[in-house]
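Colleague: Any chance you can model this:
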Amino acid sequence: MAARPSAHIDTFARDHLPPAAQWPHLTDLGYPARLNCGAELLDATIERLGADRPAFRDAAGTVWTYGGLRERVDRIAHVLTGDLGVLPGHRVLLRGPTTPLLAACWLAVMKAGAVAVTVLATQRPHELATVCGLARVEHALCDVRALDDLAAAGVPGLRITPYGGAGPDDLLRLAGRRTGAYEAVATASDDVALIAFTSGTTGRPKGCMHFHRDVLAIADTFSAHVLRPTPDDVFAGSPPLGFTFGLGGLVVFPLRAGASAYLADWGGPDRLLRDIGQHRVSVLFTAPTAYRAMLPKLSGHDVSSLRRCVSAGENLPAATWHAWEKATGLRIVNGIGATELLHIFISAADDAARPGTTGVPVPGFEARVVGADGRPVPDGTPGLLAVRGPTGCRYLADERQREYVRDGWNLTGDTYVRDADGYFSYVARADDMIVSAGYNIAGPEVEDALLRHPDVAEAAVVGRADAERGQVVVAHLVLRSGVPRGAETVAELRAFTKAAIAPYKCPREILFHDALPRTPTGKLQRFRLRGNGPAVPGRTS
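Modeller: Below is the predicted model of the structure:
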């Protein structure tokens, strides 16, 4: 697809796209040549449905209408371009807890034609310095509660504008002096709108560049065809807005549908359950771990408003799917997405959902399972998941582009198997497949078996090098409160696992932890478990 004339004055983002020959094949959904996703999500939605509908709700009980949101967004956009000197194409770092104000800042950056670089409020100075260096960030809008680490990052030339404070340079004070509508910059549909950095399960962040049309594409594919939201829906969830799972699920999808979102930081399963009942949440986004953590706490909480429960970020065990359906009557909408493709591209809902599978390609996307040579493998044969559609991987000046995109397909790094009905099932991350004494063992399958035991709260299974077998299976577990971490528990868990799956897949070593290492977005960091970490071992031969 040929690039259209850019509206960017600062062309850094476009200049650092990978060569077109290294892009994946991209499906054209027919968006116009000129497109500003901020204006489409906000101004166009108001034109369709009116300004008085609720758009965002916060933890204090404040409701922002679409009209009120637009007024705040336009004031901030005026500050960006009028007071701060932000030009179309400039990268603007956004950092803070999940609030309507953070979402308003993101929309203002979109309307101003700048490029949003979203980061997590929990990221530390060296991580922030890395991101700012890679994306050549010159401006930042930062919640006053998250200022210290950003200031400590010591990014040369970075102009930080705080919001939510009392200082004379506070964004809200500056915005209070601005009035009038802001006419969105007429960006090209393929101008870069955001640079999303991978959450770091491998410890090496990569900047993923997405266009204005990509932001709308995720709403017009997964949300429109699988979630099928209505203007009366209330969205909520645990993923932060610095994570594309959260940005899509809590900002892009509800605004595209004219619905509303409750925006607040993750406060644990009890808090999330209270929020669902208090704010009558109907569409929930969170990770498998959170669904499992909420299960024993459902009693006494009203979740009757829920109609859609979406899971992504890591594999959803069939045991969790069944337990949630039994407890709530709701079938979790499982899905796989990637920062490189912006959001979910394989999923299934309602009667199409099958526990233990991820689903089928979302309308607009294609998927297949391929071998090391890139050719499709027969159904039932594990291989690498390859995907293409309207969004795809375009790394910011990163040599790993050649690894992720091959022959026009995005290779996600996941091992999958497709059945005869076209359903895709997760096997493992490609680098998490354990080969022991000639057997291929998928860690998630072993995890699923362990999680069926009532004493296991969390499980992570990895391989450890072994001179005799090549690798052996090691299970890292978090037990329910009060369960002893001794040899009896190890023996019981091994017997339970052998009864559920083939004995050769059973962990030869079981280690108990107080908590498993995760990224700030909740993804399990298996690479940290391959080393030696503090744990109480229960070793078996």
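Colleague: Please make it C-alpha for all contacts and neighbour counts, starting now.
Modeller: Fine.
Colleague: so where do the helices sit in the stretch 1-150 of the chain?
Modeller: For the stretch 1-150 of the chain, the helices defined by DSSP state H, counting those that start in this stretch occupy 12-15, 37-39, 45-49, 66-78, 100-111, 125-135, 147-152.
Colleague: T187 versus the residue lying closest to L107 once chain neighbours are set aside, what's the distance?
Modeller: Residue nearest to L107 in three dimensions, not counting chain neighbours: G38, with 5.2 Å by C-alpha to C-alpha, 6 or more residues apart in numbering. To T187, G38 is 10 Å away according to C-alpha to C-alpha, to the nearest Å.
Colleague: Please apply the same query to P288.
Modeller: Counting by C-alpha to C-alpha, the gap from P288 to T187 is 37 Å.
Colleague: before we move on, what about A318?
Modeller: Applying C-alpha to C-alpha to A318 and T187 gives a distance of 44 Å.
Colleague: Tell me which of the two has more neighbours.
Modeller: Each of A318 and T187 has its neighbours counted (other C-alpha atoms under 10 Å); T187 has more, 28 against 18.
Colleague: and the more buried one, what is it in contact with?
Modeller: Applying C-alpha atoms under 8 Å, 6 or more residues apart in numbering, we find T187 in contact with 6-8, 34-36, 113, 212.
Colleague: If we use 10 Å, what do you get?
Modeller: The neighbourhood of T187, defined by C-alpha atoms under 10 Å, 6 or more residues apart in numbering, consists of 4-8, 33-37, 88-89, 110-114, 193, 211-212.
Colleague: Which of those are buried? Put it as a PyMOL command.
Modeller: Those of these that meet the burial criterion (16 or more other C-alpha atoms under 10 Å) are gathered into one PyMOL selection, given here:
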select buried, resi 6+7+8+34+35+36+37+88+89+110+111+112+113+114+193+211+212
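Colleague: I'd like to know which of the contacts of T187 are part of strands.
Modeller: Among the contacts of T187, the ones falling in strands (DSSP state E) are 193, 211.
Colleague: can you give me the helices for the stretch 201-350 of the chain?
Modeller: Taking DSSP H, counting those that start in this stretch as the test, the helices found in the stretch 201-350 of the chain are 212-218, 244-247, 253-257, 269-279, 288-294, 318-328.
Colleague: Tell me which residues of the first one come out buried.
Modeller: Of the residues in helix 212-218, those buried by neighbour count under the rule 16+ other C-alpha under 10 Å are 212-218.
Colleague: if we can go back for a sec, which neighbours do G38 and T187 share?
Modeller: The contact lists of G38 and T187 share 110-113, 193, 212, where a contact means C-alpha under 10 Å, 6+ apart.
Colleague: so which two of these are the farthest from each other?
Modeller: Every pair in these was compared (C-alpha to C-alpha); the two farthest apart turn out to be A112 and H212, at 12.3 Å.
Colleague: so what sits against both of those two?
Modeller: A shared contact of A112 and H212, defined by C-alpha under 10 Å, 6+ apart, is any residue touching both; here these are 36, 38, 187.
Colleague: Just put the helices of the stretch 1-150 of the chain in JSON lines and tack on distance to K297.
Modeller: Formatted as JSON lines, the entries for the helices of the stretch 1-150 of the chain read as follows, by distance: least, C-alpha to C-alpha, whole Å:
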{"stretch": "helix 12-15", "distance to K297": "46"}
{"stretch": "helix 37-39", "distance to K297": "38"}
{"stretch": "helix 45-49", "distance to K297": "37"}
{"stretch": "helix 66-78", "distance to K297": "34"}
{"stretch": "helix 100-111", "distance to K297": "28"}
{"stretch": "helix 125-135", "distance to K297": "35"}
{"stretch": "helix 147-152", "distance to K297": "35"}
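Colleague: Another for comparison:
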Amino acid sequence: MTRLTAPVLSPSAYQDTFAREHLPPPEQWPDFHFDLPELAYPARLNCVAELLDAAVARGWGERIAVIGASERWTYGELQRRVDAIAHVLRRDLGLVSGNRVLLRGANNPMMAACILAVLKAGLIAVPTMPLLRARELEAIAGKARIDAVLCSANLRGEIDALAGPVSHIVYFNAPGQPDALELRMARHTTPFAALDTAADDVCLISFTSGTTGVPKGTMHFHRDALAICDCFPRHTLASQADDIFIGTPPLAFTFGLGGLLLFPLRVGAAGVLLEKLTPDSLLAAIASYRATVCFTAPTFYRQMAPLAAGFDLSSLAKSVSAGEALPLATRDAWQAATGLCMIDGIGATELLHIFISAAGDDIRPGATGKPVPGYQACIIGADGALAGPGVIGRLAVKGPTGCRYLADARQLDYVHDGWNLTGDAYEMDADGYFYYRSRTDDMIISAGYNIAGPEVEDVLLRHPAVLECAVVGRADDERGQLVEAYVIVKPGVAADAALVRDLQDYVKAQIAPYKYPRAITFIDKLPRTETGKLQRFKLRAA
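Modeller: Predicted coordinates:
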């Protein structure tokens, strides 16, 4: 594997040079490829000018862009709000290009407008999950050296509790408050000219959701925001202007930022942005808004499957699963309930969005899919060399996006010979399909056998008594590790020793007996991140 020439950056448009100064050294970057004609972006590029201003100029001003619980904004209305917020940031608050703005809010149109305004104004967005506490926010604000905060009024408690000083804090969705963002916006009615940023100016610092307990800041360029729109949704999802996108991932999570905001804007479609969705309310919203594309995590699809018959889902044409591995049992349950064949995908905060997937006739149950056009992928074996079909190894990816951590030594762990190492153990077949096996740090080695926890989970999920489960390795002096399952049983099921034996026998009958869970612990709730990812490290620590 030969490295390409180290990247040469364009002259930055930013007065505040923090972002450029804290990129990893170029020799630590992954290789970047722009093999598709649509990825040939100009050297000067502001992603919001392309996603929003160009859409209005194209004649889409009266099309619906974003839909909230009580509002529907056209592209023209969204543009006017974005411009007003950009004026507040640059003129009222006096922020200079390259400053960082921490954003805090659930999924709603104003949160979307704030993110877009930050990018259009030549500032750098640092979106944060609504459930984060002051201590976690302080760590993010300190690492990104935040200059201002835009926060939904109903989440101000943790912002007020921040120990460190922040120069500017403005609250939105704050009716009646004298200094609310909406009142400031009302004073600005003129258009805002998007800053003439470089395509490789940083526009987003997205912090990982913490499946390992230690989040990292990933730095993405203006061109990256367009690249994710021009790969998966264009070539695999085949998005259209009449699509209505809906789902659960927060806009602070790159899965949600792309799937519910950037992807719809790129094709003139609409995104539905709703807060605090449950499986019931998401199904009801799909029916009410006549949504055509749904983005959510496997856990939600599993919970929605038995409820689906009670809702009119006739508008729904595509369902996308990402955020964590999709169990085959969940795929089968969803298809049986809706007739829809799940579009599985793997993405990463480090690469911004989905890079392996399949749709339609290209779907193979059990496989995540093939590299999305624009990306390459391979398996790296234990010896560090490329591995052929049938070998489980480290998944390596490269394409138009890639890992650039903010001042973090873990950059050296993620990038190897120009490839992004996602931390996933995969296997590729002879046809180039990629099959998820586990996270590389979740592979269980017991008595010399390699056991993938998700495989055991998939079997357990098919047992009629099991609602949810997680499988990890427990340290053991004799075997190295034991397979341990944490199980949530369905209502009315007795979680007792008899069920333990039944579950163990069930697994032995379905897959190789050495993979069965030698320990089973019944629990009420699995530890998950706000984005729905299972935090197995917490189970291992327990």
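Colleague: nearest spatial neighbour of the spatially most central residue of structure 1, skipping sequence neighbours?
Modeller: Here the mean C-alpha position of structure 1 is nearest to the C-alpha of F245 (C-alpha atoms, centre = their mean), at a distance of 2.8 Å. Setting aside the residues directly before and after it, F245 of structure 1 is nearest to H343 in space (C-alpha to C-alpha, 6+ apart), at 6.0 Å.
Colleague: List the residues that contact that neighbour.
Modeller: Listed by C-alpha under 10 Å, 6+ apart, the contact partners of H343 of structure 1 are 214-215, 217-219, 221-223, 243-249, 312-313, 335-337, 391-392.
Colleague: mind running it again at 8 Å?
Modeller: Taking C-alpha under 8 Å, 6+ apart as the definition of contact, the neighbours of H343 of structure 1 are 218, 244-245, 248, 336-337.
Colleague: what does P191 of structure 2 give?
Modeller: Taking C-alpha under 8 Å, 6+ apart as the definition of contact, the neighbours of P191 of structure 2 are 80, 83-84.
Colleague: Residue in structure 2 paired with V281 of structure 1?
Modeller: With TM-score structural alignment as the criterion, the equivalent of V281 of structure 1 in structure 2 is A291.
Colleague: if I look at that match, how far off is L316 of structure 2?
Modeller: Here the distance between A291 of structure 2 and L316 of structure 2 works out to 6 Å (C-alpha to C-alpha).
Colleague: Tell me which of these two has more neighbours.
Modeller: Per other C-alpha under 10 Å, whichever of A291 of structure 2 and L316 has more neighbours is A291, with 25 against 20.
Colleague: picking that back up, now, which of the shared contacts of G38 and T187 of structure 1 sits nearest R375 of structure 1?
Modeller: Sorting the shared contacts of G38 and T187 of structure 1 by distance to R375 of structure 1 puts H212 at the head of the list, at 32.1 Å, by C-alpha to C-alpha.
Colleague: coming back round to it: name the member of the buried residues of helix 212-218 of structure 1 with the shortest distance to A386 of structure 1.
Modeller: Nearest to A386 of structure 1 out of the buried residues of helix 212-218 of structure 1 is I218 (C-alpha to C-alpha; 17.9 Å).
Colleague: dump the residue contacts of the closest one.
Modeller: 248, 342-344, 391 are the contacts of I218 of structure 1 under C-alpha under 8 Å, 6+ apart.
Colleague: wait, which of the helices of the stretch 1-150 of structure 1 is closest to M433 of structure 1?
Modeller: When these are ranked by distance to M433 of structure 1, counting by C-alpha to C-alpha, first place goes to helix 125-135 at 28.7 Å.
Colleague: Packing partners of the closest one?
Modeller: For helix 125-135 of structure 1, the contact count by 3 or more C-alpha pairs under 8 Å, 6 or more residues apart in numbering; DSSP states H and E identifies helix 147-152 as packing neighbours.
Colleague: mean shift between the helix it packs on and structure 2?
Modeller: Between helix 147-152 of structure 1 and its aligned partner residues in structure 2, the average distance after superposition works out to 0.9 Å, using mean C-alpha distance after the TM-score superposition for structure 1.
Colleague: and the buried residues of helix 212-218 of structure 1 as TSV, adding distance to D83 of structure 1?
Modeller: Output for the buried residues of helix 212-218 of structure 1, formatted as TSV (distance: C-alpha to C-alpha, whole Å):
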residue	distance to D83 of structure 1
H212	25
R213	28
D214	29
V215	27
L216	29
A217	32
I218	33
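Colleague: any idea how far the counterpart of Y426 of structure 2 in structure 1 is from P507 of structure 1?
Modeller: Using TM-score structural alignment as the criterion, Y426 of structure 2 maps onto Y416 of structure 1. Shown here: Y416 of structure 1 relative to P507 of structure 1, a distance of 22 Å by C-alpha to C-alpha.
Colleague: which of the two has more neighbours?
Modeller: In terms of neighbours (other C-alpha under 10 Å), P507 is the more surrounded of Y416 of structure 1 and P507; the figures are 28 against 24.
Colleague: Quick check: closest non-adjacent residue to that one.
Modeller: Of all residues beyond its chain neighbours, the one nearest P507 of structure 1 is V473 (4.8 Å), with distances taken as C-alpha to C-alpha, 6+ apart.
Colleague: So that neighbour belongs to a strand, correct?
Modeller: Yes. The assignment for V473 of structure 1 is a strand, going by DSSP: H, G, I helix; E, B strand; the rest coil.
Colleague: Can you tell me how far it is from G443 of structure 1?
Modeller: From V473 of structure 1 across to G443 of structure 1, the span is 8 Å (C-alpha to C-alpha).
Colleague: I'd like to know how many residues surround D413 of structure 2.
Modeller: D413 of structure 2 sits with 12 neighbouring residues when counted by other C-alpha under 10 Å.
Colleague: Now check it against structure 1: what is it aligned to?
Modeller: Alignment of D413 of structure 2 against structure 1 is given by TM-score structural alignment, with E403 as its counterpart.
Colleague: how near is the counterpart of L328 of structure 2 in structure 1 to A449 of structure 1?
Modeller: Counting by TM-score structural alignment, L328 of structure 2 corresponds to A318 in structure 1. Applying C-alpha to C-alpha, one obtains 9 Å for the distance of A318 of structure 1 from A449 of structure 1.
Colleague: In this structure A19 of structure 2 contacts V202, no?
Modeller: Yes. Counting by C-alpha atoms under 8 Å, V202 is a contact partner of A19 of structure 2 at 6.5 Å.
Colleague: More neighbours: the two, which one.
Modeller: Neighbour comparison, A19 of structure 2 and V202: the larger count goes to V202, with 26 against 22 (by other C-alpha under 10 Å).
Colleague: which SS state does V155 of structure 1 fall under?
Modeller: Assigned state for V155 of structure 1: coil (three-state reduction, three-state DSSP).
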